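# got a structure for you, letters missing:
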């Protein structure tokens, strides 16, 4: 059994390292500063880490994108409960100003 807090810390560290290595200093989608891009990347990382730590939400099946503090969730959930939990976790994340939930619930799952 893995300790949940150790697993969360490991996932967060891995995500931050990956994002730091791959994002560079690019500013995209009409963001005005590199700082805003870095802030959005950090928010995305925190949301994905919460998903990875939660047994209800599949971090692999749900995509997270952040623009100016607004988090957009997309992908597929196995149930309405998973969809709702993903939105709840995102809303409770530091730095999130708004959440747009575009997660579709798979029928027949």
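Noted; the coordinates are in hand. The structure displayed is predicted, hence computed values, not measured ones.

# for the rest of this, base every contact and every neighbour count on C-alpha atoms.
OK.

# do a quick rundown of the helices in the chain.
Ranges of helices in the chain, per DSSP state H, are 4-23, 34-53, 80-91.

# okay, angle between the first one and helix 34-53 too, please.
Angle of helix 4-23 versus helix 34-53, following axes from the mean of the first three to the mean of the last three Cα atoms, to 10 degrees, is 140 degrees.

# same question for the last one.
Using the same axes, to 10 degrees, one finds that helix 80-91 and helix 34-53 are set 140 degrees apart in direction.

# use this one as the comparison:
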């Protein structure tokens, strides 16, 4: 059974919020057909990599696209 895009977005947001390194309140998550796009702001290139890794680890995510910006 396929997981809905809405459920995937919610899971990714929860995973990002649970991660101590990623400032999840500054990251927006959009999902279309299992492809997640992360946008918004993070503190460092390491946080971009971490956010992408966290999102990729969520069940149902097929691909992660990065539109995050270091502020």
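Looks like it arrived, so ask away. Please read these numbers as outputs of a predicted model, since none were measured by experiment.

# can you pull the TM-score for these?
The TM-score (TM-score structural alignment, normalised by the length of structure 2) is 0.93; 70 aligned residues with a Cα RMSD of 1.3 Å.

# redo the helices of structure 1 as a markdown table? Include mean neighbour count.
Formatted as a markdown table, the entries for the helices of structure 1 read as follows, by neighbours: other Cα atoms under 10 Å:
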| stretch | mean neighbour count |
| --- | --- |
| helix 4-23 | 14 |
| helix 34-53 | 21 |
| helix 80-91 | 18 |
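
# I'd like those as a markdown table, with distance to residue 102 of structure 1 appended.
As requested, these are exported to a markdown table (distance: least, Cα to Cα, whole Å):
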| stretch | distance to residue 102 of structure 1 |
| --- | --- |
| helix 4-23 | 23 |
| helix 34-53 | 15 |
| helix 80-91 | 9 |
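
# burial count for residue 25 of structure 2?
The burial count assigned to residue 25 of structure 2 is 12, neighbours taken as other Cα atoms under 10 Å.

# can you pull the contacts of it?
In this structure, residue 25 of structure 2 makes contact with residue 17, judged by Cα atoms under 8 Å, 6 or more residues apart in numbering.

# what about the aligned partner of residue 57 of structure 1 in structure 2, how many neighbours?
Alignment note: residue 57 of structure 1 maps to residue 22 in structure 2; criterion TM-score structural alignment. By the other Cα under 10 Å criterion, the neighbourhood of residue 22 of structure 2 contains 23 residues.
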